[in-house]
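K.L.:
model the following, please.
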Amino acid sequence: MDIILGLVGIFVVLLLAYFMSNNKSEINLKGILIMIALQFVIAWLMLSTNVGRFVLERIAAGFNKLIEFGSIGVDFILGGVARGEGGHVFFFDVLLLIIFFSAILSVLTYMRILPTIIKYIGGFLSKVTGLPRVESFNAVNSIFFGQSEALVAIKSQFHYLNRNRLYIVSASAMGSVSASIVGAYMQMIPPEYVLVALPLNMFSALIIASIVAPVNVSKEDDKVDVKNVTQSRSIFEALANGALDGGKIALIVATMLVAFIAALELVNWIIQLIFVGVTLEQILGYVLAPLAFLMGIAPDELVRAGGIMGTKIVTNEFVAMLEFQSIIPDMSEKTVGIVSVFLTSFANFSSIGIIAGTVQAIDSEKAASVSKFGMKLLIGATLASILSATVVGVFL
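P.N.:
This is a model prediction of the structure:
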């Protein structure tokens, strides 16, 4: 019954994307079916086989080791700073780790390791699905880099991108997450679901975007150039630049959390002046409960899970993960997995501004297009998160 419900949920998500499509006759049905099949294979391997679970455990162990190394650096600069009750400070123990992960990514980029991997995986994905190379490259790139960095990496191809192609690359950037932040996520929610979400989100973003904004690209307009992926002139400069970028990300996230969490408390205070005992999370929970049910969440957990999902959309994934972290012990394993995968993406209102600002810096004319389809972009990216989470729910 759970499997049937999951398949119905996937069908509903695809149907909603179909209704949003601006060119239904050009939808690449073959490529979409191939990507859905690949999602099922990946989810099955990672969640239902001993080999897959072993690989997940090893990868998680590798990330945990990197977290240990990063923690040593954090502890060095903090010295004997008192941590208070529980010994845990979110900014120190989670956000500052982004600096180390960003530095590692920068070094791997300078050494041309990541660009080569991304180029060939993207090329394979393009060949198998029939999707354009630029869109495939960008989708893979979005697993490793943030929204802005992923778009900047294809700036030399921007003049090839029409409105639909621009929608797809923007959706991939919003529907995925940066590897530099993965370590922070793994400190808040189960690591295995964060890792499962990475490849699934890549496919989900492409699937939904390819339905909403299908493209047909000639070979002349489908080129990928990864020669100028870094400005660093040595491995030490790459390490330093990556650390500085990570520091900026950590401060940006911290600043946004202060604003969003405070704003959420303000909204809840206003709501409770009118409706005693009611919160924004509860309202969002009831609104998203039907979708949560189709995703496979148990009836008695629908409102709480829907509230967390809604919080992520209106604020950001960090705020939602902090809320979710406190109730994970009270949730079933299936709900924890589904919600965790849903939260592991950049699909929220603030991302519209980030993507529009990045495109503005690259090509001011195309920035106007992003602003116009900003809401459609958020809906598409949210549907992509729902699709990934629903696929995971089938195997839990």
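K.L.:
CA only for contacts and neighbour counts going forward, please
P.N.:
Fine.
K.L.:
what segments of the stretch 1-150 of the chain are strands?
P.N.:
Counting by DSSP state E, counting those that start in this stretch, no segments of the stretch 1-150 of the chain form strands.
K.L.:
my guess is Ala103 contacts Ala243. True?
P.N.:
Yes - at 4.7 Å, Ala103 counts as touching Ala243 under the criterion of CA atoms under 8 Å.
K.L.:
okay, the two: which has more neighbours?
P.N.:
Neighbours per residue (other CA atoms under 10 Å) separate Ala103 from Ala243, with Ala103 holding more: 24 against 21.
K.L.:
who's in contact with the more buried one?
P.N.:
With CA atoms under 8 Å, 6 or more residues apart in numbering as the criterion, the residues that contact Ala103 are Ala238, Leu239, Ala240, Asn241, Gly242, Ala243, Asp245, Gly246.
K.L.:
next, the structure of the following sequence, for comparison with the previous one:
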Amino acid sequence: MEVLLSILAIGIILGIAFLMSNDKKNINFRGIGIMLLVQLLITWFMFTTEIGRSVINGISAGFNKLIEFGREGIDFVVGGFQVGEEGVFFIDVLLLIIFFATLLSVLTYLKILPPIIKYLGGLISKITGLPRVESFNAVNSVFFGQSEALIAIRSQFHHLNNNRLYIVSASAMGSVSASIVGAYLQMLPPQYVLVALPLNMFSAIMIASIIAPVNIKREDDIVDVDNVSVEGSIFEAMGNGALEGGKIALIVAAMLIAFIGLLELVNWLIQLVFVGITLQEILGWIIAPIGLLMGIPHEEVIEAGAIMGTKIVTNEFVAMLQFQPMVETISEKTVGIVTVFLTSFANFASIGIVAGTVKGIDSDKAASVSRFGFKLLTGATLASALSATIVGIFL
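P.N.:
Okay, the predicted model is just below:
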């Protein structure tokens, strides 16, 4: 029965995307079907086979080792601070972003990441029939942030019509940066965070390809991997990576201060009228119907819906901080579904980030992004729900 509900949820999610489509006749149903099958195979492999579980454990162990290396640098700088038993979020979690951003910059300078991204994108394009630029951007978005992924295809922006612009923007919003994954792993179960990376990548381009189908000439579909490269020396790459990571850590910290403070203000205002009611509870009731179909047990769906709603109106870090204490008290299925849903940049703030990045590349196209901003958020949220539903089938 639960599997049937999950299948129904997948159908509803894809159906909503179909209703939102601006060119229903040109939807690449073959590509959509292939990507859905790939998602099911990835999740089945990772969660139900010994080899898959070993792969997840191996990747998790690798990240944990990298986190240990990063902590050596953190301890050297702030090791003298006396903190409480629960630690300090900025020190324990956010400062790790600096190390991972530096590592990504070095791997890019050494030309290890660019060909991987290019050929993975090419493979996805060949299998699904999607354009190479969009496929490349989807893979690139898994490794780099929203801004960096879009900047990497800046030389192709003059080829992008509104539909193609929607797809690359949705990919940037639907994935997460590898530089931030280490921080996520400190808060939520690693196996669900890691499986969310490929699933959300495919979900983002699936939903976006339904909402904004593309049909282009091959000569307008060229990937320039040089835009991902890092110039200068390896030491310059390290320095730039560290500075970029520090900027991201400070931005996340600033957003958390703002969003959590504003959330408390909104809750205070709500409780002046409705005593005992919070914005999170309201969001929980709104999201509960789709949460039930996704596979969340009915006794946990309001709490889970509240977390998912919080992520949409604030950001994933705020939601993860609220979800973290719940992990030990709710079912494994709910933990998996909610974790995968949270592991993306699908929130209101991302509309501004994407629009701002595009404005720096092409001001005319930035106006288009702003016009379909809410549609962009809706599509990215549907993508997160699709990934979470697929994970729920195997839990």
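K.L.:
quick one: TM-score?
P.N.:
For these two chains in superposition, a TM-score of 0.99 is obtained (TM-score structural alignment, normalised by the length of the second structure); 395 aligned residues with a CA RMSD of 0.7 Å.
K.L.:
closest to Val359 of the first structure out of the contacts of Ala103 of the first structure?
P.N.:
In terms of CA to CA, no member of those lies closer to Val359 of the first structure than Asp245, at 18.8 Å.
K.L.:
next up, the contacts around Arg71 of the second structure.
P.N.:
Arg71 of the second structure makes contacts with Leu96, as judged by CA under 8 Å, 6+ apart.
K.L.:
try 10 Å
P.N.:
Arg71 of the second structure makes contacts with Lys65, Val77, Gly79, Ile91, Asp92, Val93, Leu95, Leu96, Phe99, as judged by CA atoms under 10 Å, 6 or more residues apart in numbering.
K.L.:
which ones are touching the nearest residue in space to the last one that is not next to it in sequence?
P.N.:
Going back to what we said before, that points to Phe99 of the second structure. Closest residue to Phe99 of the second structure apart from its sequence neighbours, by CA to CA, 6 or more residues apart in numbering: Gly70 at 5.5 Å. With contacts taken as CA under 10 Å, 6+ apart, Gly70 of the second structure has the following neighbours: Asn64, Leu95, Leu96, Ile97, Ile98, Phe99, Phe100, Leu103, Gly182.
K.L.:
would CSV of the contacts of Arg71 of the second structure with neighbour count and distance to Leu194 of the second structure be doable?
P.N.:
Putting the contacts of Arg71 of the second structure into CSV (neighbours: other CA atoms under 10 Å; distance: CA to CA, whole Å) gives the following:
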residue, neighbour count, distance to Leu194 of the second structure
Lys65, 12, 15
Val77, 10, 29
Gly79, 13, 29
Ile91, 17, 23
Asp92, 15, 20
Val93, 20, 17
Leu95, 21, 20
Leu96, 28, 17
Phe99, 26, 19
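K.L.:
tell me which of those is nearest to Ile251 of the second structure?
P.N.:
Minimum separation from Ile251 of the second structure among the contacts of Arg71 of the second structure (CA to CA) is found for Leu95, which lies at 11.6 Å.
K.L.:
what's the local residue count around the closest residue in space to that closest one that isn't next to it in sequence?
P.N.:
Computed as CA to CA, 6+ apart, the closest residue to Leu95 of the second structure that is not its neighbour in sequence is Ala249, at 6.2 Å. The number of residues packed around Ala249 of the second structure, counting by other CA under 10 Å, is 22.
K.L.:
surely Ala249 of the second structure touches Phe317?
P.N.:
No - the pair formed by Ala249 of the second structure and Phe317 falls short of the contact definition of CA atoms under 10 Å, at 11.6 Å.
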